[in-house]
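Asker: I would like the atomic coordinates for the input below:
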Amino acid sequence: MMRLPVATSAAGLNAGFIGVPLDIGTSHRPGARFGPRQIRAESCLIRPYNMATGAAPFDALQVADLGDVPINTYNLLKSVDIIEQHYGPVLDAGCIPLTLGGDHTIALPILRAMKAKHGPVALIHVDAHADVNPDMFGERIAHGT
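Answerer: This is a model prediction of the structure:
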């Protein structure tokens, strides 16, 4: 990601990019699972500093790519648990996760992990629709719940 190093641990990092290639929670447009890979591919064009301002955040911060969460592509509920468990050690290391997703379902387990570490958290969600349904087709967890 952005030509940054790859790391296997969040220890010592200020922030880390984490891919969550999940789209089994979506009802209409699959393909978000390819988001992390494509964002990484396009990010190689980004310079490590801003040419106009001279800002160079990677000179002051330790940032790396922590790879992808190994989700279960056949089970949404297991994947939600896997994502939540994956974020725990990252947050425990004091590393700020920078997530590359994935359908909107990924917000739930990430927020759960953040709540476990920091207490109550909030989310500002900007989208064309609210994604606050109590269920979708009888399921409590999906991209629009």
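Asker: use CA for all of it now, contacts and neighbours both
Answerer: Noted.
Asker: in this protein, which spans are strands?
Answerer: Defined through DSSP state E, the strands belonging to the chain, from first to last, are 15-20, 63-68, 96-101.
Asker: So which of the ones you listed is nearest Lys78?
Answerer: Ranking these by their distance to Lys78 (criterion: CA to CA) puts strand 15-20 first, at 13.6 Å.
Asker: Touching that closest one from outside, list them.
Answerer: The list of residues contacting strand 15-20 from outside it, by CA atoms under 8 Å, 6 or more residues apart in numbering, reads 1, 10, 33, 36-37, 61-71, 83, 95-102, 106.
Asker: want to put them side by side, so please do this one too:
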Amino acid sequence: MTDPFFQPPSGTDLPRYAGVPSFMRLPYLPPEHPRRAEVDIGIFGLPWDGATSNRPGARHGPRALRDASTMIRERNRATGQEPFRAVKIADLGDVAMSPVDQDEALGNAQAFIRGFWGRGSGPSWLGGIICAP
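Answerer: As a prediction, the model looks like this:
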């Protein structure tokens, strides 16, 4: 049975332009949240462009992707697939990325991701956002 906690709200209950933007309007689970261990796919952002020299702005990627993803629907109209019923997906927020200390930023990212590898899975990148199944 599907857990309603991990379902995005219906567009008729909460319009897609309203509310705090989380990735695909899924629940946001900070590190201390008790249900975080239940997540099958955790999506989190790496807001960082500290190593960029000529085209900064990548640090805004996670926020922009979250905002754009609010239009994603619960069911794919073409295939009929309902991914939110198959797995528990949540937005885990952003990794704390220092804009001035590259070593600290990368260390924080590694520590955050290492927790998912400990569960037997690795991350995959989505622009400025990472998905960790």
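Asker: Could I get the TM-score for this pair?
Answerer: Put the two chains on top of each other and the TM-score (TM-score structural alignment, normalised by the length of structure 2) is 0.69; 105 aligned residues with a CA RMSD of 2.4 Å.
Asker: Quick check: PyMOL command selecting the buried ones in the contacts of strand 15-20 of structure 1.
Answerer: Only the buried entries of the contacts of strand 15-20 of structure 1 go into this PyMOL selection, using 16 or more other CA atoms under 10 Å:
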select buried, resi 1+10+33+36+37+62+63+64+65+66+67+68+69+71+83+95+96+97+99+100+101+102+106
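Asker: who are the neighbours in contact with Pro56 of structure 2?
Answerer: Residues near Pro56 of structure 2 by CA under 8 Å, 6+ apart: 49-50.
Asker: Under the alignment, what does it map to in structure 1?
Answerer: In structure 1, the position corresponding to Pro56 of structure 2 is occupied by Pro30, as judged by TM-score structural alignment.
Asker: any idea how far Val20 of structure 1 is from its match?
Answerer: Counting by CA to CA, to the nearest Å, the separation of Pro30 of structure 1 from Val20 of structure 1 is 14 Å.
Asker: Next: Leu13 of structure 1.
Answerer: Here Leu13 of structure 1 is placed at a distance of 19 Å from Val20 of structure 1 (CA to CA).
Asker: Could you do Gly102 of structure 1 as well?
Answerer: Remark: distance between Gly102 of structure 1 and Val20 of structure 1 (CA to CA) = 5 Å.
Asker: What of Phe58 of structure 1?
Answerer: Phe58 of structure 1 is 23 Å from Val20 of structure 1, by CA to CA.
Asker: Among those two, which residue is more densely surrounded?
Answerer: Neighbours around Phe58 of structure 1 and Val20, counted as other CA atoms under 10 Å, are more numerous at Val20. The numbers are 25 against 12.
Asker: how many neighbours does Tyr28 of structure 2 have?
Answerer: Taking other CA under 10 Å as the criterion, the count of residues near Tyr28 of structure 2 is 21.
Asker: do Lys117 of structure 1 as well
Answerer: Here the number of neighbours of Lys117 of structure 1 (other CA under 10 Å) works out to 16.
Asker: now Gln38 of structure 1
Answerer: 12.
Asker: do the one 10 residues further on as well
Answerer: Using other CA under 10 Å, Pro48 of structure 1 has 16 other residues around it.
Asker: Check which residues of the helix ranked longest in structure 2 are buried.
Answerer: Using DSSP state H to define each element, structure 2 has its longest helix at helix 102-117. When neighbours are counted by 16+ other CA under 10 Å, the buried residues of helix 102-117 of structure 2 are found to be 105-106, 108-109, 113, 116.
Asker: Which residue in structure 1 aligns with Val95 of structure 2?
Answerer: Counting by TM-score structural alignment, Val95 of structure 2 lines up with Val69 in structure 1.
Asker: how much space between the counterpart of Asn108 of structure 2 in structure 1 and Pro70 of structure 1?
Answerer: In structure 1, the residue paired with Asn108 of structure 2 according to TM-score structural alignment is Ile82. With distances defined as CA to CA, the gap from Ile82 of structure 1 to Pro70 of structure 1 amounts to 8 Å.
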